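Here you go, sequence then predicted model.
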Amino acid sequence: MKKGTVGSMSCPTVMAILVDKRRETAVRVQEILTKYGCIIRTRLGLHETEACSDDGLIILQLCAPEAQVQQFKDELNALERVKAEVISLALD
């Protein structure tokens, strides 16, 4: 199959970002997400809306070389109250 067609997964890297104190960290997190916006294929943000929770979870699908993903992760993890982890999936 050609790259990018149904059945192929050309971007098998997922990043999960846990954000605590969203009101305090959101601007800086968003700046970093914008900086790396061209490598973000899918973005999903989750937080409790009823109580307007101050923590949240962001799930990203990334299309980038491993070194760039690591740099992105390192920048997020340098922020207080933010934790990013990466999962790269592959069928062997």
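Done, it's in. Numbering: from 1, shown residues only.

For the rest of this, base every contact and every neighbour count on C-alpha atoms.
OK.

so what does the longest helix along the chain touch, helix or strand wise?
Ranked by residue count under DSSP state H, the longest helix found in the chain is helix 22-35. With contacts taken as 3 or more CA pairs under 8 Å, 6 or more residues apart in numbering; DSSP states H and E, helix 22-35 sits against helix 66-77.

Tell me which other helices or strands the helix it packs on touches.
Judged by 3+ CA pairs under 8 Å, 6+ apart, helix 66-77 is in contact with helix 22-35, strand 82-88.

Deepest-packed of those, please.
Burial of the helices and strands packed on helix 66-77 is given as mean neighbour count (mean count of other CA atoms under 10 Å); strand 82-88 ranks first at a mean of 16.

helices or strands next to it in the packing?
Counting contacts by 3+ CA pairs under 8 Å, 6+ apart, strand 82-88 packs against strand 13-19, helix 66-77.

this is the other structure I want to compare:
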Amino acid sequence: MMYLVYGLSSILTSSAAAAAVLQYTAALSQSSLADVVTMPAVDLSGANTSVSLVLGPGIPVLTEDASDDVLEPAHQEFVDDITDRTRAVLISARPRA
């Protein structure tokens, strides 16, 4: 599990989801783009929830390790979607020959 720190909030999510959002944020920043992402999270009581974030240039995002959880959700569908979005941003940013 990891915390995704966004503004004054720490969002608890799976390690895979946090890493995917961090990579997507970097790709958006490099391409001067922004996007709204709704990501899976865990609230203070331990229940699954979701949060929406604006990602893009000038919006700092960082990750911090959280306690390991044997029942950490994979969030694979979300990770696959964000990975596809990252790939699309990076491909569109390539100079054309």
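Now that the structure is in, tell me what you want to look at. In this text the structure is predicted, and so the values were computed from the model without any measurement.

Any chance you could compute the TM-score here?
Scored against TM-score structural alignment, normalised by the length of structure 1, the superposed chains reach a TM-score of 0.34; 54 aligned residues with a CA RMSD of 4.3 Å.

hey, where'd the strands end up in structure 2?
Along structure 2, the segments classed as strands by DSSP state E run 2-6, 9-13, 35-42, 48-55, 61-65.

Which of those sits closest to residue 84 of structure 2?
Closest to residue 84 of structure 2 of those is strand 35-42 (CA to CA; 13.0 Å).

and that closest one, which residues are buried?
For strand 35-42 of structure 2, the neighbour count (16 or more other CA atoms under 10 Å) marks 39-42 as buried.

Dump those residues to a markdown table, plus distance to residue 84 of structure 2.
Below are these laid out as a markdown table (distance: CA to CA, whole Å):
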| residue | distance to residue 84 of structure 2 |
| --- | --- |
| 39 | 15 |
| 40 | 17 |
| 41 | 20 |
| 42 | 23 |
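
between those, which is nearest residue 93 of structure 2?
Proximity of those to residue 93 of structure 2 (CA to CA) peaks at residue 39, which lies at 24.2 Å.

so that closest one makes contact with residue 50?
Yes. Here residue 39 of structure 2 reaches residue 50: they are 5.4 Å apart, a contact under CA atoms under 8 Å.

Just send the strands of structure 2 back as TSV, with distance to residue 80 of structure 2 too.
Listed next are these as TSV, based on distance: least, CA to CA, whole Å:
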stretch	distance to residue 80 of structure 2
strand 2-6	18
strand 9-13	15
strand 35-42	12
strand 48-55	16
strand 61-65	19
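
wait, which of those is closest to residue 88 of structure 2?
Closest of the strands of structure 2 to residue 88 of structure 2 is strand 35-42, at 12.6 Å (criterion: CA to CA).

I figured residue 3 of structure 2 hits residue 10, correct?
Yes. At 5.6 Å, residue 3 of structure 2 counts as touching residue 10 under the criterion of CA under 8 Å.

Between the two, which has more neighbouring residues?
residue 3 (21 against 15; other CA atoms under 10 Å).

so who does that one touch?
Applying CA atoms under 8 Å, 6 or more residues apart in numbering to residue 3 of structure 2 gives the contacts 10-13, 18, 63-66.

Lovely, talk soon.
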